[in-house]
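Trainee: Quick one: sequence and predicted model below, then my questions.
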Amino acid sequence: MSTPNRVYIARLAGVAVFDPNGDQVGRVRDAVARTRPTQRPPEVVGLVAEMPMRRRIFLSINRITSIDPDAVVLGSGTLNLRRFEKRPNELLVLQELLDRRVQLDTGQAGSVVDVAMECSRGGEWALTRVAVREQTSRLARRGHLHQVEWDRVRGLGGLADSRGTANLLAVLEDMRPADLANALQDLPDARRNEVAAALDDERLADVLGELPEHDQVEILAALDRERAADVLEEMDPDDAADLLNELPPPEQDVLLDLMEPDEATPVRQLLRYASGTAGSVMTSEPVILPPDATVAEALARIREPQLSPAVAAQVFVTRAPLTTPTGRYLGMVHFQALLREPPADLLGGIVVNDIDPLRPTTPLPEITRRMATYDLVAMPVVDRSMRLVGAVTVDDVLDHSLPRDWRDRDAGPTAPATDEGHLDGGNG
């Protein structure tokens, strides 16, 4: 194996995994160690890699030919595509050890910030060293970092007490919201709630939108109500409405009352619509501009980084007011049309209105059929007075067309145990 003799595992998180042909097959998410009945440090038996579609699989350490800070390379063989499941005598190093409160043999208390694995002359990998930061008072500077042998640290075995989240969050901070949501599903409920609560409001709002409904509800319930209302304010109104729909009406009312009125109003409006209709799946905050706005103004608006690709793909043109429900709906302009027109031209001169808008009561199958027919990524939703009340985007349609539990990692079908031409990686 062409690799450093000692590897700190937190530094491997997110590193790409490649097959012998140089094709990326996933990213490292953790290391798996097997505890031993003696006092010897746990043996590292493999890595956990995240594949496309959020599937996590086991990569046997014996199949890995190279480990470095930029890539993990697999040797020839067959890749086992069974979803990874931890066994009773196994330890997920990052998930279970980072931030754990421990004590050095000198009596100094601290928390784990990283764990190193080393390869012996016989080719066996084991957890050998632990990076521990001293525990200090809040007023003091960050405690000294010790890198010590595994057997010099007490508290690494058994269940962890309540602990911090800083080091685990540092490992997870560069993940996309969907990947972070997937990682949270791997954690025990109490640990998941601790990590979720430590995220800032905006980040937690993005992650909640990627979790199954039951996880969303449990995380929200673990927050105090004021914090829960703050997080709901950061969510897109349609996502917040979907989450509130999972709660009893009295709890909905409490949280809506705690939200800022201008944030709660669009959510209340969405909650009025029947499930499975355009009104229940639409966003009430599409990009809306008046007909006398210029192409340059429209391009500047859709460049705003907080807009999703589907929302930024078109501008809806209406009379004032420009917040939903707007003045009379006039039509829409796709971003490709904006790129083709002179910057000083007015939107009223290039607006398109040859496709009938949806009504709030339009059922989801009809929405799907019309969007597929016209190759649209979004459609306007208007009321009886032709006021724009929202827009249905293609991601809204996909999210509500799939089974309710599609975000749950344990709900999908299991892939075949092996796939010829790939590498064997089963943890057993």
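Mentor: Thanks, I have it.

Trainee: Please count neighbours and contacts with C-alpha atoms only from this point.
Mentor: Noted.

Trainee: ok, the closest residue to A71 other than its chain neighbours - contacts?
Mentor: What sits nearest to A71 in space, not counting adjacent residues and going by C-alpha to C-alpha, 6 or more residues apart in numbering, is A16, at 5.2 Å. A16 makes contacts with 24-28, 70-72, as judged by C-alpha atoms under 8 Å, 6 or more residues apart in numbering.

Trainee: and with 7 Å instead?
Mentor: Going by C-alpha atoms under 7 Å, 6 or more residues apart in numbering, A16 touches 24, 26-28, 71-72.

Trainee: Q147: which element?
Mentor: Element membership of Q147 [criterion: DSSP states H and E] is strand 145-149.

Trainee: which is the next helix or strand following that strand?
Mentor: Later in the chain than strand 145-149, the nearest helix or strand by DSSP H and E is strand 153-154.

Trainee: helices and strands around the helix or strand following that following strand, which ones?
Mentor: Per DSSP H and E, the first helix or strand lying C-terminal to strand 153-154 is helix 166-172. Using 3 or more C-alpha pairs under 7 Å, 6 or more residues apart in numbering; DSSP states H and E, no helix or strand is in contact with helix 166-172.

Trainee: Which residues does helix 166-172 contact?
Mentor: The contact list for helix 166-172 (C-alpha under 7 Å, 6+ apart) reads 10, 13, 98-99, 113, 180.

Trainee: Return the set of buried residues in that helix.
Mentor: Residues of helix 166-172 classed as buried by neighbour count (16 or more other C-alpha atoms under 10 Å): 167-169, 171-172.

Trainee: need those residues in JSON lines with distance to L271, can you?
Mentor: Compiled in JSON lines, the buried residues of helix 166-172 are given as follows (distance: C-alpha to C-alpha, whole Å):
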{"residue": "N167", "distance to L271": "39"}
{"residue": "L168", "distance to L271": "36"}
{"residue": "L169", "distance to L271": "34"}
{"residue": "V171", "distance to L271": "37"}
{"residue": "L172", "distance to L271": "33"}
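
Trainee: this is the other structure I want to compare:
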Amino acid sequence: MSATRVFVARLAGCAVFDPAGDRVGKVRDVLVVYRKDDPPRVVGLIVEIPGKRRVFVSIGRVTSIGGGQIITTGLINLRRFEQRGGEVRVIAEMLGRKVAFNDGSGTASIEDVAIEEREPGEWEVDQLFVRRPKTSASPFAKGPSAYVTWREVRETTEAGEAQSAEQLIATYSELKPADLANTLLDLPPQRRQEVAAELPDDRLADVLEEMPEIDQVEILAKLGDDRAADVLDHMSPDDAADLIAQLPEERGEHLLELMEPEEAEDVRFLLSYGPDTAGGLMTTEPIIVSADATVAEGLALIRRHDLPPALGAAVCVTLPPYEPPTGRFLGIVHFQRMLRYPPHERLGSLIDQGLEPVKAETSAAEVSRILASYDLVSVPVVDEKHRLVGVVTIDDVLDYLLPDDWRSHPEDESEVSRRATARAQLATGSIPIAPGRRAGDGTR
């Protein structure tokens, strides 16, 4: 091995390669089993391969760890990872646990775990990086840290006691919302709720938008009403409306009353449309400008870092007012066309005359056909008075077409092809498929 001791938090996201140098995935966690008188033994890695699927890689298949990468023998079983009884995920379940020093000097919480190779292919937990409780009242203060061996401490987290998720959240801070959503869905239910409880409102909102509705409802059901309303405020109105529609009517109405009035108004507006219509699919937050706005102003608006790409593909031109429902809808200007004109050009002269908006009552199937037929990223939606009320984007349509559990089962290609023939097939690259389990081969 190129390294004998590695801190697990630093392995998160590290690339995994086969002996030929082809990338096969990235590390998401390390799996250990506890032993009675010895430190926990490492049994393998949880690796995310193309298609967002997580698989188990036996530690015996790892030939090198170092330099921010991991080399394996190349033989990987592509069966979806399922955690077995007695197995513990280091990042997801050990970080944040409380420990007590055996010398009686106090308690601490685990912030990182070091694993070490004792013999070729045999790894175990070696050291813990722990932090004692802070002694200052300052919100910026931290308690003293220390490196200790496994035998110097004992775990004190009791069954049912909430476990801190601060370090896990910090470890996964760079994950995209969709990846963090997958990570949460892989956690045991109690740990998932602990992590959700500690995520900032805006981060949790982004994550919930990437989850199946049944999981959204489960997490929201265990949040207090005030916290749930704050999270809904941070969600896009169409996603918040979809989620509230799944809740019992009484709680949904109560949460709407607790939300910010402007956000709640948008959600109520969307709930007034059927789920299978353009109004039910649309978002009410497109970029809206006047006909006198310039190309420079339009480009500045689509540069916002928090703007979804589909909404940044075009700006909508209307008469005042410029909040849905707007004044009369005049048309849209695609960002590529803006790039072809000088900064002072008026957007009213660049409107796409060939694109007709759809009515809010238009069926979702018809909206899908229009987007596909004209290679559009979004289509504007108007009411009976030709006022702009929102836009339907390609991701709204994909969410509608794909099966409800597509996020949980991305490899279920037969169902996907039935509901959305455009979905890409699961890419497995050059990963060889392992044969059936043999005694001692390390596959699961």
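Mentor: Cool, the structure landed. Small disclaimer: the values here were computed from a predicted structure and weren't measured.

Trainee: thinking again about what came up before, among the contacts of A16 of the first structure, who's most crowded?
Mentor: Using other C-alpha atoms under 10 Å as the neighbour criterion, V28 leads these with 25 neighbours.

Trainee: which ones are touching it?
Mentor: By C-alpha under 7 Å, 6+ apart, the contact set of V28 of the first structure is 12-17, 47-50.

Trainee: And it, how far from E50 of the first structure?
Mentor: Counting by C-alpha to C-alpha, to the nearest Å, the gap from V28 of the first structure to E50 of the first structure is 6 Å.

Trainee: is it fair to say P309 of the second structure lies in a strand?
Mentor: No. Using DSSP: H, G, I helix; E, B strand; the rest coil, the assignment for P309 of the second structure is coil, not a strand.

Trainee: just to revisit the earlier point, mean distance, the strand holding Q147 of the first structure to its aligned residues in the second structure?
Mentor: Compared with the second structure after the fit, strand 145-149 of the first structure shows a mean deviation of 1.6 Å (mean C-alpha distance after the TM-score superposition for the first structure).

Trainee: Could you pull out the strands in the stretch 51-200 of the first structure for me?
Mentor: In the stretch 51-200 of the first structure, the strands defined using DSSP state E, counting those that start in this stretch lie at 56-60, 64-68, 71-74, 79-80, 90-92, 101-104, 109-119, 125-134, 145-149, 153-154.

Trainee: what's the most buried one of these?
Mentor: Highest mean neighbour count among the strands of the stretch 51-200 of the first structure (mean count of other C-alpha atoms under 10 Å): strand 56-60, with a mean of 25.

Trainee: on that earlier part again, what residue of the second structure takes the place of the residue nearest to A71 of the first structure?
Mentor: Taking TM-score structural alignment, the alignment pairs A16 of the first structure with A15 from the second structure.

Trainee: what about that match, distance to I65 of the second structure?
Mentor: 10 Å.

Trainee: which of the contacts of helix 166-172 of the first structure are the two that sit furthest away from each other?
Mentor: The distance between the two most remote of the contacts of helix 166-172 of the first structure (C-alpha to C-alpha) is 19.1 Å, for V113 and L180.

Trainee: contacting residues for P212 of the second structure?
Mentor: Counted by C-alpha under 7 Å, 6+ apart, P212 of the second structure has contacts 404-405, 407.

Trainee: Still touching in the first structure? Go through these.
Mentor: Contacts from the contacts of P212 of the second structure that recur in the first structure, judged by both residues aligned by TM-score structural alignment, their matches' C-alpha atoms under 7 Å, are 405, 407.

Trainee: List buried members of the contacts of P212 of the second structure by neighbour count.
Mentor: Judged by 16+ other C-alpha under 10 Å, buried ones among the contacts of P212 of the second structure: R407.

Trainee: Now flag whichever of the contacts of P212 of the second structure is closest to K359 of the second structure.
Mentor: Using C-alpha to C-alpha, D404 comes nearest to K359 of the second structure of the contacts of P212 of the second structure, at 25.6 Å.

Trainee: Okay, the residue lying closest to the closest one once chain neighbours are set aside and R407 of the second structure: tell me how far apart.
Mentor: Excluding its sequence neighbours, the residue lying closest to D404 of the second structure (C-alpha to C-alpha, 6+ apart) is P212, at 6.5 Å. To R407 of the second structure, P212 of the second structure is 7 Å away according to C-alpha to C-alpha.

Trainee: Counterpart of the residue nearest to D404 of the second structure over in the first structure?
Mentor: Match for P212 of the second structure (TM-score structural alignment): P212.

Trainee: what do you get for L128 of the second structure?
Mentor: Looks like L128 of the second structure aligns to V130 there (TM-score structural alignment).

Trainee: Tell me who's in contact with the closest residue to that match other than its chain neighbours.
Mentor: Leaving aside its sequence neighbours, V130 of the first structure sits nearest to V115 (C-alpha to C-alpha, 6+ apart; 4.6 Å). For V115 of the first structure, the contact set (C-alpha under 7 Å, 6+ apart) comprises 8-9, 127, 129-131.

Trainee: Can you give me the distance of V115 of the first structure to L98 of the first structure?
Mentor: 8 Å.

Trainee: what's the answer for D383 of the first structure, then?
Mentor: Where L98 of the first structure is concerned, D383 of the first structure sits at a distance of 53 Å (C-alpha to C-alpha).
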